[in-house]
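Structure, please.
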Amino acid sequence: MVASRRAAMSGASPSLVAGIRAALTVISVALAGVLSALAVASVHMARRVVTPAVRLPDTRILSLDTAAQTITLTRTPDTELPGRYGLFTSGTSNYVKLGSVLSEDETSVKRKLLTHIGSDSRLSPDAAFSGWYFDRPDELHLPYTPELIGSAVGPCPAWLFPAGEGEVWVIQVHGRGTSRAECLRAVPLFHQAGITSLVVSYRNDGEAPRSRAGTYTLGATEWRDVDAAVGFARRRGAKRIILMGWSMGGAISLQVSLNSAHRDAIAGLILESPVVDWRLVLEYQARMMKVPPTVSGLAIGALKSEWATPITRAGSAIPFDRLDVVARAGELRHPILILHSDDDGFVPSDASHDLVTARPDIVELEVFEVARHTKLWNYDQERWSARIRTWLSAHDLSAVTTPAED
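So this is what the prediction gives:
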């Protein structure tokens, strides 16, 4: 066969041979370029996944009416939502609270200001829309103390809101790229139920100590800092502990539930817009950013490979199989309430639906629509709160009896 090819080539004209060789060279260079571009894109994506996020502007302040106390923002799927929210700004205010939508058109949304803005105030046009609403613990007007939770990476700051007899605690775990303040919305609900709230931080979140690598492991190591908080709660008298995780905090809480030496003290989990399977989330986000499946596949492959950690800058390989709780559903033993929107827009609800299908005996799912990622409280506080109260009462975790329905 080789001889026949050589014979064919030897019989070809010199110009044809030169043309074929040139074409092969061009194809080889182009292929190398494509492979190089794919490699660069996949490394970039992998690094973004594990690098602690910085809050970036996602809307613009178009106008501010201090007389009417209204603000007009560029219209986005978030800024057009009904409900109460917050806005990260810069200038004379760093954070303002937003009320209901007053008017809207194709490009803008006017909302009521719930934080008073004086006539001499100046706000930068670039802003970031937020579901936090409460930005500081003192805004809740509840007694609290700052605490430090000892962990393997050092002392992790926390806020402790005592309530009831102190035997039932909820440990709240915030999501990726946010801080403890994300969880403050839920504290009054638990306080009314007589449940002590411990709002915690964890490694590399900007408040807790930095790990050696300084990167996220998507719950694979962060859970140990939250487990230290479980131990802290038990030493302070907690008999039954609820874990509440928001977004990536849900992934962390699930790992605590599966791995903690304090599993017998865990009474249940409440998960708000949780990550249940990271691969599904990363593939979804790649599609939203129009990243080719080849790139996202290479990025996930690099993140789960120990040899690639110097390239991805991850501290260690990400154990995606261990973080896939749908696949590990048979290992779950604690009752779980999931609150998730089918219109989440960031963490798809598919894995939440899959988990309740896999374990209907212990997993309950409250499905929202319209509401966006971790903004269910903001969108419909009454429904959100009622569903949690019902779950607490059903599992004998509330010190306050839920009124019977007519």
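
okay, CA-based contacts and neighbour counts for the rest of this
OK.

in the protein, which strand has the most residues?
Ordering each strand of the chain by length in residues (DSSP state E) puts strand 95-104 first.

now for the next helix or strand after that strand, which elements pack on it?
Heading C-terminal from strand 95-104, the first helix or strand you meet, by DSSP states H and E, is strand 108-113. Identification of packing neighbours for strand 108-113 by 3 or more CA pairs under 8 Å, 6 or more residues apart in numbering; DSSP states H and E yields strand 70-74, strand 95-104.

quick one: buried residues of the longest one?
Looking back up the chat, that one is strand 95-104. Burial within strand 95-104, assessed by neighbour count using 16 or more other CA atoms under 10 Å, is assigned to 95, 96, 97, 98, 99, 100, 101.

Stretch 328-340 now?
Buried positions in stretch 328-340, judged by neighbour count with 16+ other CA under 10 Å: 329, 332, 333, 334, 335, 336, 337, 338, 339, 340.

Need the nearest residue in space to the residue nearest in space to the middle of the chain, chain neighbours excluded.
The central residue of the chain, meaning the one whose C-alpha is nearest the mean C-alpha position (CA atoms, centre = their mean), is residue 247 at 3.3 Å. The shortest distance from residue 247 to any residue that is not its chain neighbour, by CA to CA, 6 or more residues apart in numbering, is 4.1 Å, and that residue is residue 274.

one more to put side by side:
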Amino acid sequence: MDAAAKGLTRNRGGARPWSAPAEALLLTSDGVRIHAEHRPADRSGSTVAVVVAHGFTGAVERPAVRRAARVLTAGDGRPGVVTFSFRGHGRSEGRSTVGDREVHDLEAAVGWARSLGYRRIVTLGFSMGGAVAVRHAALYGGVDAVAAVSAPARWYYRGTVPMRRLHWVVMRPLGRVVGRLGLRTRIDPQEWVDVPVPPVEAAALLGVVPLLVVHGDSDPYFPLDHPRSLYRAAAPNGAAELWIEEGFGHAENAADDGLIERVGEWLTRAR
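So this is what the prediction gives:
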């Protein structure tokens, strides 16, 4: 087991590292313990792992995240999947920084996937997780492809009612109480000192790493200029693709099995 995996680990019986489900507590580079789970493909022996980064208020144990892992691994030729809870979510420690230090969490999960024996690692992020996945690939490297679903292109967007509500939850003391008690998300009360690289700028730094941008035309949080901006930023590198999905809302809760399956197929074949 990789040195980053601490505390709870389970890998029930097979000689091959991806032959059975597992879970672990991963220690990030900045010292936060992150809860992660591993779901092997239905047909063992896959050398590809999809690391799934959930949206804000999600977690490993949320039904939409579990469903995504199940869909991604079902059938011949499918990858294994690593899911994890961002800091401040689920059983992970720490507090959410809403897309900033979460890149450390994703890097720990990618490292664990590699330690399990997978040779090709791709990332799939939803909403906040999509922004983190793009930033992680630009800042850390080490992944073979990225899919960003319902991701914002820039920070501080308040142009829709849901985003104005989200800013209230994140920025106001009472809002953070609502986040902790109602949304089961613990939010860091400290504002960003140094504004992290925006996703759209990170997309331009991906180079030849394939990027799939997926967005719904019915997304209530981010209008279509966000995915189009991400795509345009990465497109000059020649490895970007944009899907605008009719009737699709927002992130993992709205993504149906068919869309998740298509995204998984794109990730496994992207070069």
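
how deep is residue 88 of the first structure tucked in, by neighbour count?
Summarising burial for residue 88 of the first structure: neighbours were counted as other CA atoms under 10 Å, giving 20.

could you pull out the helices for the stretch 301-406 of the first structure?
Ranges of helices within the stretch 301-406 of the first structure are 309-312, 320-323, 350-358, 376-379, 381-394, based on DSSP state H, counting those that start in this stretch.

quick revisit: surely the residue nearest to the centre of the first structure and residue 177 touch.
No: in this structure residue 247 of the first structure lies outside contact range of residue 177 using CA atoms under 8 Å: 10.3 Å.

Show me what the residue nearest to the centre of the first structure aligns to in the second structure.
For residue 247 of the first structure, the aligned position in the second structure is residue 127, judged by TM-score structural alignment.

Spit out the contact partners of that match.
Residues in contact with residue 127 of the second structure (CA atoms under 8 Å, 6 or more residues apart in numbering) are 54, 55, 56, 148, 149, 150, 151, 152, 250, 251.

Quick check: the aligned residue for the fourth one in the first structure?
By that I understand residue 148 of the second structure. Under the alignment (TM-score structural alignment), residue 148 of the second structure pairs with residue 271 in the first structure.

Whatever residue of the second structure lines up with residue 325 of the first structure: neighbouring residues, count only.
By TM-score structural alignment, residue 325 of the first structure lines up with residue 199 in the second structure. A count of nearby residues for residue 199 of the second structure, using other CA under 10 Å, gives 27.

Does residue 199 of the second structure touch residue 135 like I think?
Yes: contact status for residue 199 of the second structure versus residue 135: in contact at 5.9 Å, counting by CA under 8 Å.

In CSV, list the helices and strands packed on strand 108-113 of the first structure along with distance to residue 388 of the first structure.
CSV is the format used below for those (distance: least, CA to CA, whole Å):
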stretch, distance to residue 388 of the first structure
strand 70-74, 32
strand 95-104, 23
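
Of these, which is nearest residue 197 of the first structure?
strand 95-104 (23.2 Å; CA to CA).

For the buried residues of stretch 328-340 of the first structure, name the two members farthest from one another.
Using CA to CA, these span at most 20.8 Å, a distance reached by 333 and 340.

Next, residue 26 of the first structure: secondary structure please.
Recorded secondary structure, residue 26 of the first structure: helix (DSSP: H, G, I helix; E, B strand; the rest coil).

need the helices for the stretch 1-150 of the first structure, in chain order.
Counting by DSSP H, counting those that start in this stretch, the helices of the stretch 1-150 of the first structure are 2-11, 14-50.

Give me the distance between the helix or strand encompassing the match of residue 148 of the second structure and the centre of its chain.
With secondary structure defined by DSSP H and E, residue 271 of the first structure is part of strand 266-272. Its chain's average C-alpha position is 16 Å from that of strand 266-272 of the first structure, according to CA atoms, centre = their mean, to the nearest Å.

packing partners for whichever helix or strand comes after it?
Read in the C-terminal direction, the helix or strand following strand 266-272 of the first structure is helix 278-288, with elements assigned using DSSP H and E. Contacts of helix 278-288 of the first structure with other secondary structure elements, assessed using 3+ CA pairs under 8 Å, 6+ apart, are made with helix 293-303, helix 320-323.

Go through these and name the closest to residue 19 of the first structure.
Among these, helix 293-303 comes nearest to residue 19 of the first structure, with 31.9 Å by CA to CA.

re earlier: who touches the strand holding residue 271 of the first structure?
Under the contact criterion CA under 8 Å, 6+ apart, strand 266-272 of the first structure has outside partners 240-247, 250, 253-254, 257, 334-340, 374.

In that strand, which residues are buried?
For strand 266-272 of the first structure, burial by neighbour count (16+ other CA under 10 Å) applies to 266, 267, 268, 269, 270, 271, 272.
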